[in-house]
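[1] okay, sequence plus prediction incoming.
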Amino acid sequence: MTMLFADRIDRVAILAGGVLATVAMWAFGYLSHLPGIMLPGPATLAGLSLVLLGAGRFVGAHATPAIAAAAGGVAGLINLLVLGSLLGGDDGRVGAEAAVWVPASIVVHAVVARLGSIGVRRVRWSAADWHGVMAAATTSAIVLVVVAGGLVTSTETGLAVPDWPNSYGVNMFLYPLSRMTGGIYFEHAHRLYGSLVGLTALLHMILVWRGDARPAVRRFAVVIFFLVCCQGIMGGLRVTGRFTLEEVPLIDEAENLRWAVAHGVLAQIILGATATLWLLRSPSWQRSGSGRAGGAFLPVFLVFAGVMQLILGAAYRHYQSLGETGFTSLAVAHTSWAFVVAGLAIAVGTMTQGRFGVPPLLRKLGFGLVLVTGIQFLLGVAALFAVMGGAKSSEQPVAILLATAHQANGAIFLSLSITIAAASVLAARAARSIEPYGQSAFSDDALDSGTISEGEVVTAEAITSSNASTA
């Protein structure tokens, strides 16, 4: 086995493909058990199998069937985080049959992924491509946990489980699926997603540290993992108010709401940081360099404005218990500031389209920012009208869906803003330096480490020369 996957590219592909398959399977599994959907067991199993087949096909199309099978095995290993909820009894204890189910899960995942790779046309990817897949999978996992957290807030079920990290005295990973009903499902599933994000962030950090020669990028990955750990602890403190394994009475409401707002805000900032790391590690960005992204002031100001809007929105959603006056004030502030943020976003998006020499990837991000801004505005208006009927928004399915979609789309908006701002800052630094940033990313260390190929260096040098000639 060691000789079979001795190539570094193969090992990165296995890990990235396995994480990608896991995130996709968890997304389907979460949706299949939402109230109002609740697919029967056989239908859920069939859907999960199709997702794994698709993941195996994707990995096999860019690697080998053996790597696809190994990636499936990695997915089976990570999915042990939720297998305990199926094997455990009502008391959360796992019987002797787990000794069979655990290896069987890994083998079955590997076989299904291998079947998915049959008959595909293969184009081998480089290590840089698979590093990009890992970054995309990590970012997607955080998007999912933000959506799950949004549903927790929309349904007001953040305290449905009164202890942490246990769930009603049972190990979080062994809490039986049969008891995950109503608000408990929303809150407990959100916790499980948090554990998945923590694991993927750890694996991503290790890959970055071993595969990227740029010290700043390595440190950035470590910072993101540290923030993810802080985010998990913050979520637990929102429930208990202190470090304890016991069930505790509800903590002071004001303290609980402060933790809730901070927890929600930090989650979206982490998403933006992870998306930025994805940009820095993507082959297309490394090939094109920072180019001429325009001035950095406006994109950076947009980030600060977006974070302020995020804080207002989080407070608006969590502080409804303050009464009509406080709730109305937050609603007015959130709505009014939205026009400022939208104007800034349109200006930044237009700036990325109108300047010569802007990398194609950054142009796409700018276009996406404008598009997401329009969607966010429409979702905000729809969510506002949905809650004007007088009933609690947590009791209206349409209002729940609209509010959650508004929050999730807002997280994507902030991520695009942070990514564009980071690219603009890098471009500004490159303009002041002798050596363009895009070329410095292809250092001798990066070439020696195998992160990029010599052909990519030639491409980067050609682009750099082209940019210099047009300056």
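    Yes, it's here. Not measured: the values here are computed from a predicted model.
[2] CA only for contacts and neighbour counts going forward, please
    OK.
[3] so where does the nearest residue to M234 once chain neighbours are set aside fall, helix or strand?
    Nearest residue to M234, sequence neighbours excluded (C-alpha to C-alpha, 6 or more residues apart in numbering): H263, at 6.1 Å. For H263, the element it lies in under DSSP states H and E is helix 253-281.
[4] this is the comparison structure:
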Amino acid sequence: MTREDPAGGGSVENPPTSESGESPAGASKLVHRLALATLCVTYLGVILGGVVTSTESGRVDKNWPSFDGNLLPSPSGMLDNPGLLVEHGHRLMMGSVGILALLACIAAYLKERRNWVQILSSYVFLLVLPPAILGGLTVWYKLPPILSVLHVGMAMLFISAVTILAVVTSPGWTGEKTRLKLSKAGPICSLALFAVLSIYVQIVLGAVPRHATLEPGGGGEALQTIGDLVHIVWAFAVFTGIVLLAGKVLSLSKADRILHPSLGLLLMLFLQVFLGFATFIYQTPPSLVVDEAQGLVKAGTFEVLASTHQAVGVLILILAVVICARAYRIRFLSASEPEAAL
């Protein structure tokens, strides 16, 4: 398509646009790569945070934001004390997440043409702060369950937001070609949104028994028992939602952008059910006393299973967010071009 050149005679070619009216150049590769790097490092940091919780290494260093009273962590101290290695490693990794989120935000304002993506990148950066502050407060106040659970909840909000940023800055977002009838796209969007919300709630519920402690008068055993019960009951809702979502997506003939992550989501779901059952079987009572000098306080079958269970749960959340974002994108494009819908 051409237009008249305002500077003189002749005509010039318009820049190519996608079917949605967005320029493919609007999605910056730099922003996408930074968002993807932020997501990957965040996921690794969350896994390490799960190890901190399972092994109770969070009790090893009572100082924050300093590292055992120092500005920077001691490499020799981390190597000598496994607890410090896990706890300080988690802090360093999440500090790197903050830097990457800031770089992604700056890159978005410099490179991105879509204003809403720039705003989203700002929210992503701002969402780094609450988990960091809550993490520090849990150290100061010796891991109270309420602060620890809030810490998990805010961390999951951040990882969901950075996942969305990575999805909307990917080349596939502006180049999306899948079109579905609204009668098909609507239920998929609803199920995907329910999956995201239910998984988020499930992760927060799972954090309750994991952070229960037997502090004097704290009711740790009761909190763990009730938390486990609610977590197990809600798991049926999560399982049902994901199976229904995967079933809807698998019934479509041409929806690869949501088909592949849906298959991954379904596989991760069955793995998670097994891990959840095994974790419950090997569950140990909450600790009453922890000797900080011991470093890695706990390291056994339960700790490995619990950490893996949490890691897979977060991966399930990420996949659900990817599916949800892409499903709503397809629905928007399908509504704009109903004649192209399948």
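    Looks like it came in fine. Just so it is clear, the structure is predicted and the values come from calculations on it, not from any experiment.
[5] could I get the contacting residues of G89 of the second structure?
    Counting by C-alpha atoms under 8 Å, 6 or more residues apart in numbering, G89 of the second structure touches L48.
[6] three-state assignment of the equivalent of it over in the first structure?
    In the superposition onto the first structure, G89 of the second structure corresponds to A189 when matched by TM-score structural alignment. Three-state assignment for A189 of the first structure (DSSP: H, G, I helix; E, B strand; the rest coil): helix.
[7] how close does A189 of the first structure get to V23 of the first structure?
    Distance of A189 of the first structure to V23 of the first structure, computed by C-alpha to C-alpha, to the nearest Å: 13 Å.
[8] for the following helix or strand past the helix holding H263 of the first structure, which positions count as buried?
    Using DSSP H and E, the helix or strand that follows helix 253-281 of the first structure towards the C-terminus is helix 283-288. Neighbour-count burial for helix 283-288 of the first structure flags P283, S284, W285, Q286, R287, S288 (criterion: 16 or more other C-alpha atoms under 10 Å).
[9] list the contacts for N63 of the second structure?
    N63 of the second structure touches G69, V139, W140, counting by C-alpha under 8 Å, 6+ apart.
[10] how does it look with 6 Å?
    For N63 of the second structure, the contact set (C-alpha atoms under 6 Å, 6 or more residues apart in numbering) is empty.
[11] and the alignment partner in the second structure of G236 of the first structure, which helix or strand is it part of?
    In the second structure, G236 of the first structure lines up with G136, judged by TM-score structural alignment. Using DSSP H and E, G136 of the second structure sits within helix 129-140.
[12] could you give the angle of the longest helix seen in the second structure to helix 145-168?
    Ranked by number of residues, the top helix in the second structure under DSSP state H is helix 301-336. Interaxial angle of helix 301-336 of the second structure relative to helix 145-168 (axes from the mean of the first three to the mean of the last three C-alpha atoms, to 10 degrees): 40 degrees.
[13] what residues of helix 301-336 of the second structure count as buried?
    Buried-residue list, helix 301-336 of the second structure, by 16+ other C-alpha under 10 Å: 302-335.
[14] what of stretch 170-189 of the second structure?
    Neighbour counts over stretch 170-189 of the second structure (16+ other C-alpha under 10 Å) mark 170-171, 173-182, 184-189 as buried.
[15] now stretch 142-155 of the second structure
    So stretch 142-155 of the second structure, judged by 16+ other C-alpha under 10 Å, has buried residues L143, P144, P145, L147, S148, V149, L150, H151, V152, G153, M154, A155.
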